[in-house]
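> The following comprises the amino acid sequence and a computationally predicted model.
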Amino acid sequence: MNVQRRILAAVVAIGICIVLIAGKQAHAEVFRLAILHGDVEVFDYEIGVVKLALEYADGDHQLELVLLPRTPQERLLRLMEDGTEINVFFTGHSPAREQHFLQVDFPMTRGLLGNRIFITRPDMLSALQRVETLDDLKQFSVGSGTDWPDTTVFRENGFNVVSSTYANLWKMLENERFDIFNRGIHEAFVEIEQQRDQGRDLVIDHSVQVIYPFDYFLYVNRTDTRRHAILTQGLQRAHASGAFDSYFNKHPMIKRVLEDSKMSERKHFMIDNPGMSERLRNLPSDYWRVF
C-alpha cells in the first residue's frame, strides 16, 4: 500500500510539474522587435534595453529582431498595428504615437537622445566654429527624417529643415543639399564610421550641440496590454534594482559617446520640444539624466 501511495504521489507531482511548465510556456510571449534601417550596430544599446526588460519581467519571454532596411518609421508603425510581422518598436516620442499606441513610460536613453549634434562636410567646420548664438546656428540648413519627431522640433524652433528618408539624407548631405545632418549624440559616432566605410567624406562637428527633452520609447499595439505590462514591469524592476543604470553606464557605445563627444567644450543651445506631453513631464525625475 505504501508503495502504491508513493507511486500515486509521484504521478501527481509529475502532473503538477507538467501543468506548471505548460502554464509558464502558455504565458511566455515572443517579442518581434523592428529594427529601424535594419541596423543592429547603431541600435545595439536600445536592443539591450529590451533584453534587460525581458530579463527582469516575470516569465520566460523570447526576443526576435526583425530587420527592415529602407522601411520608414511610419510604415513600421503601421506594420505594428497589423501585428503579424512585428509587435514592438522603439522610436522617438511624439504626442500622436503616445495616443495611438501603448507607450512604455520609460525613456530608453535617459534623455541622451535629446542631445543633438551634427554630421557635416569638412568645408562646413570653420563656419560652425564661428557660431555664437542660436540665431547664428539657424543660418544653417538642417537635414532630418521625413517622419521623425525631431524634424517637427527643429521646424517649430525656426530652423530651415530639409527632410527626406534616412538613406537619402546621407547622399543629400554629400551633394550639398543641406548643411548639417541632425543626429542623436550616441548615434553619430557609429554612423560616421559606417559612412566613411562607404567612401563618404563626412565629419562630426565638435563646436555646437542642441538640447531638448526627447527620447526613444517602446511602443506596442493599443490592444497588446500583455506585452505592454511585461515591458513596463521589466524596466521598472531593472531601474529600481540599479541594473538599468549599470547597463547604461557600462555600455561601450554610451561610454564612448560621453568620452568622445566633449560636451563641455561645445556651445550648448537649449530649444523647446513642442511635443513634450504632460505624461512625459510627470515621469519620475530619476528616469532622466542631465548630461
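Thanks, I have it.
> C-alpha from now on. contacts and neighbour counts both.
Will do.
> end-to-end on stretch 136-151?
Start-to-end span of stretch 136-151 (Cα to Cα, to the nearest Å) is 19 Å.
> Any idea how far it is from the middle of the chain?
Remark: stretch 136-151 is offset 19 Å from the chain centroid, using Cα atoms, centre = their mean, to the nearest Å.
> Next, the buried residues of that stretch.
137-138, 140-151 (16 or more other Cα atoms under 10 Å).
> Could you identify the most distant pair in those?
Leu137 and Asp147 (22.7 Å; Cα to Cα).
> which helices and strands sit right next to whichever strand or helix holds Phe217?
If you go by DSSP states H and E, Phe217 is part of strand 216-220. Here strand 216-220 touches strand 88-92, strand 102-104, helix 225-241, going by 3 or more Cα pairs under 8 Å, 6 or more residues apart in numbering; DSSP states H and E.
> tell me the strands in the stretch 1-150 of the chain, going along the chain?
Listed in chain order, the strands of the stretch 1-150 of the chain (DSSP state E, counting those that start in this stretch) span 30-36, 62-68, 88-92, 102-104, 115-120, 142-145.
> Go ahead and flag the most central residue of the chain.
Geometric centre of the chain, nearest residue: Tyr216, 3.8 Å, by Cα atoms, centre = their mean.
> Nearest residue to Tyr287 in space, please, no chain neighbours.
Nearest residue to Tyr287, sequence neighbours excluded (Cα to Cα, 6 or more residues apart in numbering): Arg110, at 6.0 Å.
> put this beside the first:
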Amino acid sequence: MRLLWVVVALFLSMSLAHAQETMRITIGADPYIQALLKLALSYDEAQPELKFVYDIPTQKRAIRLLGKDNGIDVFWSVTSSKREKLARAIRIPLVKGVLGYRLGLIRKADVSRMEKLNTIGDFQSVHFGLRDDWPDLDIFKKNNLKVVSYPREGNAYEMLRSGRFDILPTDVLDGVYLDTESGIQADPHHIYYYPSAVYFFVAKNDLVLYNKLKSGLEQAHADGSFDKLFNRYFATRLKDANLAKRKRIDLVNPLLPLSAPLSHATYWYKNNNEGNQ
C-alpha cells in the first residue's frame, strides 16, 4: 500500500510540474496577446511555455473548456456578465478598451451627407450593418439605432456599396487603411465609442493561475511595460486613425458588467479632449 501511495504522489508531482511548464492557449492567438501573456508571466519565477491547442473553433466552446484535460488554460475575450459566470475574469482590460472605438465605413458618395450628422439622434435616420454574431449588434440596437444584420459568410462591403445599409462599423485599428478605390472609405468625421473590455479568463477553480496573471498585469502597469508593449503594437495605427479630430458618438453598452474598472484611468486608452496615451 505504501508503494502505491508513493507512485500516486510521484504521478501527481509530475503532472503538476508539467502543468507549470506549459500553458495551453488556442492556436492563432494574436501576436500582441501572446506578448502580453508572456509579459504577465515574466514576473513569476515559473514561466511556462505557451502550447497551442487546435480544434477549438468558437469562443463559446473555448470558455467551457477552460481547465479541462482536453481544453485550454487561458482564454481572452470581450467580457459579458454571462462569460464572467462561466469563468474567472482577470478584470484588467488587455487592449485598454480600444475595441470599443468603431470606425464607420461609408460610401464615398455619402461623405458630405455624414458630415451633417452631429448627435446620436441624427444617426437614427441611417442604417448600420452588423454581423449577426457580433456583440455590437445588440449594443447598436439598444441605442435605438437602425441595424441590418448579415451572416458570417455575407459580403458586408458589397452590401454597403449596394445600399443595403449606410454605415459599416469596423475595428478602428484596421478600418482607416481601407483601399478607397473600392468606392468605400472611412467616415472622416466621426468615431463611435462604447466602453468595452477584453479580459483574460481562467477556470473558476484555478486561483493559482488567476493570481499569477493578475499580479503580472498589475506589475506591468506599475512599471510602465504594459503601455510600452501596447504602444509598440498600436500607437502608429491609433495615430493614423486621428481620433482626436473626429466627433465622438457615445453609445451605452448594456453588455458590460458593472464590475468593469471604468474608474481606473490607467487601464483605458484616452483620446479627444482627454489627451492621448
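All right, it came through fine. This structure is a prediction, so every number in the text was calculated from the model and none was measured.
> Would you pull the TM-score for this pair?
The TM-score (TM-score structural alignment, normalised by the length of the second structure) is 0.77; 257 aligned residues with a Cα RMSD of 3.2 Å.
> returning to that earlier point: for Ile185 of the first structure, find the nearest of the strands of the stretch 1-150 of the first structure.
Nearest to Ile185 of the first structure, of all those, is strand 115-120, at 5.4 Å by Cα to Cα.
> Tell me the residue in the first structure aligned with Leu37 of the second structure.
For Leu37 of the second structure, the aligned position in the first structure is Val50, judged by TM-score structural alignment.
> which ones are touching its match?
When contacts are counted by Cα atoms under 8 Å, 6 or more residues apart in numbering, Val50 of the first structure touches Leu231.
> how close does it get to Val142 of the first structure?
As defined by Cα to Cα, Val50 of the first structure lies at a distance of 31 Å from Val142 of the first structure.
> Repeat that for Asn249 of the first structure.
Going from Asn249 of the first structure to Val142 of the first structure by Cα to Cα gives 30 Å.
> Can you tell me the closest non-neighbouring residue to the counterpart of Ser261 of the first structure in the second structure?
For Ser261 of the first structure, the aligned residue in the second structure is Ala241 (criterion: TM-score structural alignment). Excluding its sequence neighbours, the residue lying closest to Ala241 of the second structure (Cα to Cα, 6+ apart) is Val176, at 5.8 Å.
> And Asp245 of the first structure, by the same measure?
Closest residue to Asp245 of the first structure apart from its sequence neighbours, by Cα to Cα, 6+ apart: His239 at 6.8 Å.
> how about that neighbour, what's its partner in the second structure?
Matched to the second structure by TM-score structural alignment, His239 of the first structure sits across from His221.
> Count the neighbours of its match for me.
Counted by other Cα atoms under 10 Å, the residues lying close to His221 of the second structure total 17.
> same thing with Arg64 of the second structure?
16.
> What's Leu125 of the first structure aligned with over in the second structure?
Taking TM-score structural alignment, the alignment pairs Leu125 of the first structure with Val111 from the second structure.
> For burial, what's the neighbour tally of the nearest residue to that match once chain neighbours are set aside?
Closest residue in space to Val111 of the second structure, ignoring its immediate chain neighbours: Asp187 at 6.7 Å, by Cα to Cα, 6+ apart. Neighbour count of Asp187 of the second structure, defined by other Cα under 10 Å: 24.
> ok, Asp187 of the second structure - contacts?
Asp187 of the second structure neighbours (Cα under 8 Å, 6+ apart): 103-106, 111, 114.
> which of the residues you listed also appear as contacts in the first structure?
When those are mapped onto the first structure and scored by both residues aligned by TM-score structural alignment, their matches' Cα atoms under 8 Å, the shared contacts come out as 103-106, 111, 114.
> looking at the helices and strands packed on strand 216-220 of the first structure, which is closest to Glu64 of the first structure?
Of all those, it is strand 88-92 that lies closest to Glu64 of the first structure, at 10.1 Å by Cα to Cα.
> what's the average per-residue distance for the closest one once overlaid on the second structure?
Its aligned residues in the second structure lie a mean 1.8 Å from strand 88-92 of the first structure after superposition (mean Cα distance after the TM-score superposition for the first structure).
> which part of the second structure lines up with that strand?
The aligned range for strand 88-92 of the first structure is 74-78, by TM-score structural alignment.
> which residues sit against the matching stretch?
Defining contact as Cα under 8 Å, 6+ apart, one finds that stretch 74-78 of the second structure is touched by 23-26, 59, 62-63, 66, 196-203.
> can you rerun that using 10 Å?
23-26, 29, 33, 37, 59, 62-67, 83, 87, 89-90, 93-94, 97, 99-100, 135, 196-203, 209-210, 213, 255-256 (Cα atoms under 10 Å, 6 or more residues apart in numbering).
> From the chain's centroid, how far away is that stretch?
8 Å.
> And stretch 204-216 of the second structure, by the same measure?
Between the centre of stretch 204-216 of the second structure and the centre of its chain there are 20 Å (Cα atoms, centre = their mean).
> Residue in the second structure paired with Asp135 of the first structure?
Using TM-score structural alignment, Asp135 of the first structure sits opposite Gly121 in the second structure.
> measure the aligned residue in the second structure for the residue nearest to the centre of the first structure to Val111 of the second structure for me?
Using TM-score structural alignment to pair residues, one finds that Tyr216 of the first structure aligns to Val198 in the second structure. Distance from Val198 of the second structure to Val111 of the second structure, counting by Cα to Cα: 32 Å.
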